[in-house]
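> model the structure of this input:
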Amino acid sequence: MKVSSSLHFARRGASGTALLPALLIVGMVTLVVVLFFNMSTVQLRSSSSHAAVHDLNTLQDMAVNAAIGQMRQGTTETNALWISQPGAIRTYGKSTGTASRIYKLYSAQEMVVSAAGLTDGSALNLESDVPPPGTLCRASMPISMSRRRMSLAT
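Next comes the predicted model:
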């Protein structure tokens, strides 16, 4: 019987040595998983900021292309003379000289207005389209990014 009891103690010592490598492997796998999720978070933030910059560039291009389209439409109108002013292009009948249309080069509810229906001087001067101060910004203003939000630098 003494032989079996000594074997029993030998098994206990051998089974405890496998615990340490198993814990090391589990710890290393946990470390790899945590690092993977950390790297995924960084990649998500990076791609989100890149997408925001791309969207901003697309919006800038859309605004410029809308203004170019309005300019082309106003300057290529048949049987008309055109005059440019800051923010608009006015067309006049070639033979009559009366005001025909006003093509606005900024965002408005109506981008092309028939000048024949405008009789009031302030409407002809587009004074009703002037937005309140602080609602417009220059395209050349720098943009600051902080805490994943883009804002115009003041």
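> from now on I want contacts and neighbour counts done on CA atoms only, so please keep to that.
Will do.
> packing partners for the longest helix seen in the chain?
Of all the segments assigned as helix in the chain under DSSP state H, the longest by residue count is helix 19-75. Counting contacts by 3 or more C-alpha pairs under 8 Å, 6 or more residues apart in numbering; DSSP states H and E, helix 19-75 packs against strand 80-85, strand 88-93, strand 99-104.
> out of those strands, flag the one nearest residue 63.
When the helices and strands packed on helix 19-75 are ranked by distance to residue 63, counting by C-alpha to C-alpha, first place goes to strand 99-104 at 12.4 Å.
> could you point out which element follows that closest one?
Counting by DSSP states H and E, the element after strand 99-104 in chain order, helix or strand, is strand 112-114.
> for the helix or strand following that following strand, buried residues please.
Scanning the chain past strand 112-114 towards its C-terminal end, the next helix or strand to appear is helix 121-124 (assignment: DSSP H and E). Within helix 121-124, the residues scored as buried using 16 or more other C-alpha atoms under 10 Å are residue 124.
> check stretch 35-54 too.
Neighbour counts over stretch 35-54 (16+ other C-alpha under 10 Å) mark residue 49 as buried.
> got it, and stretch 69-85?
Judged by neighbour count (16+ other C-alpha under 10 Å), stretch 69-85 contains these buried residues: 70-71, 74-75, 80-82.
> for it, measure first residue to last.
From the first residue to the last, stretch 69-85 extends over 16 Å; the measure is C-alpha to C-alpha, to the nearest Å.
> is it true that residue 144 lies in a helix?
No - assessed by DSSP: H, G, I helix; E, B strand; the rest coil, residue 144 does not belong to a helix; its assignment is strand.
> circling back to that earlier point, got the helices and strands packed on helix 19-75 as TSV, with distance to residue 59 columns?
Supplementary listing: those in TSV, determined by distance: least, C-alpha to C-alpha, whole Å:
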stretch	distance to residue 59
strand 80-85	24
strand 88-93	21
strand 99-104	18
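> I have a second one here; can you model it like the first so I can compare?
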Amino acid sequence: MRLTIEPDVEKWRDALRWVQRHSDGLKVSGEDIQALYPGMRVDMFIDESLEAGVALVVVTWRERGMGAVTRSQLGVEVPAVPVTVVDTVGAGATFEAGLAGLAAARQQAHAARGGRPGPGRPGGGVALRCACTAIAEGHHTQHSALCRMAWCSA
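Just a heads-up that it's a prediction; the model follows:
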């Protein structure tokens, strides 16, 4: 989410609601939540996302670390590792790529054991196809940056 690119908060909210309905996983920063919904508690945002159909919600808090909650209410908080910051360019994308890679590896391992294909939807799964695909096909084309926040059912 970049309010400097698209300053209309309601457009971002609409796009996020679409992502919540179509994604198994959602990664968002605590800053993004506050920019979209000033004063909203993070746990309320997580609950709304899970109720909308997201199977895993990951929230990052910069130097404080991250937290993740699943639809079955399993949760974890991971503190950040202290580092000397040199350049933050690509840090979020790197985190998201690692998260997507772990999810894809878990899905492949689960499928290899004969399990169902995905955590959130019948026949679906955490996929290599993300919200970018649907966005590129005409849904919320002006909000393609949101594709970095989510991965969708195959």
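> and the TM-score, once the two are fitted together?
Taking TM-score structural alignment, normalised by the length of the first structure as the basis, the two superposed chains have a TM-score of 0.26; 55 aligned residues with a C-alpha RMSD of 3.8 Å.
> mind checking which of the helices and strands packed on helix 19-75 of the first structure is nearest residue 21 of the first structure?
Using C-alpha to C-alpha as the criterion, the shortest distance between residue 21 of the first structure and these is 75.0 Å, found for strand 99-104.
> okay, now residue 59 of the first structure: neighbour count?
By the measure other C-alpha atoms under 10 Å, the count of residues near residue 59 of the first structure is 12.
> now it: how far from residue 6 of the first structure?
According to C-alpha to C-alpha, residue 59 of the first structure and residue 6 of the first structure sit 81 Å apart.
> all helices of the second structure, in order?
Listed in chain order, the helices of the second structure (DSSP H) span residues 9-22, 30-36, 42-52, 91-112, 131-136.
> from the contact counts, what lies against the second one?
For helix 30-36 of the second structure, the helices and strands in contact under the criterion 3+ C-alpha pairs under 8 Å, 6+ apart are helix 9-22, helix 42-52.
> let's have those helices in a markdown table, adding mean neighbour count and distance to residue 91 of the second structure.
What follows is those, written out as a markdown table (neighbours: other C-alpha atoms under 10 Å; distance: least, C-alpha to C-alpha, whole Å):
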| stretch | mean neighbour count | distance to residue 91 of the second structure |
| --- | --- | --- |
| helix 9-22 | 18 | 21 |
| helix 42-52 | 16 | 22 |
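> okay if I get those as JSON lines plus distance to residue 77 of the second structure?
As requested, those are exported to JSON lines (distance: least, C-alpha to C-alpha, whole Å):
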{"stretch": "helix 9-22", "distance to residue 77 of the second structure": "21"}
{"stretch": "helix 42-52", "distance to residue 77 of the second structure": "13"}
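> residue 76 of the second structure: which of those helices is closest?
When those are compared by C-alpha to C-alpha, helix 42-52 sits nearest residue 76 of the second structure, at 12.9 Å.
> contacts for that closest one?
Counting by C-alpha atoms under 8 Å, 6 or more residues apart in numbering, helix 42-52 of the second structure makes contact with 20-21, 30, 33, 56-57, 69-71, all of which sit outside it.
> and for stretch 85-92 of the first structure?
Contacts of stretch 85-92 of the first structure with the rest of the structure, by C-alpha under 8 Å, 6+ apart, involve 71, 74-75, 80-84, 98-106.
> how deep is residue 89 of the first structure tucked in, by neighbour count?
21.
> for it, give its distance to residue 113 of the first structure.
Noted for residue 89 of the first structure: a distance of 11 Å to residue 113 of the first structure, by C-alpha to C-alpha.
> overlap in contacts, these two.
With the criterion set as C-alpha under 8 Å, 6+ apart, the overlap between the contacts of residue 89 of the first structure and residue 113 is 102-103.
> next, give me the two most distant ones among the contacts of helix 42-52 of the second structure.
In the contacts of helix 42-52 of the second structure, two members sit farther apart than any others by C-alpha to C-alpha. They are 21 and 30, at 19.9 Å.
> mind checking how far the nearest residue to residue 83 of the first structure once chain neighbours are set aside is from residue 64 of the first structure?
Distances taken as C-alpha to C-alpha, 6 or more residues apart in numbering put residue 90 closest to residue 83 of the first structure, at 5.2 Å, once the chain neighbours are dropped. The gap separating residue 90 of the first structure from residue 64 of the first structure is 19 Å, by C-alpha to C-alpha.
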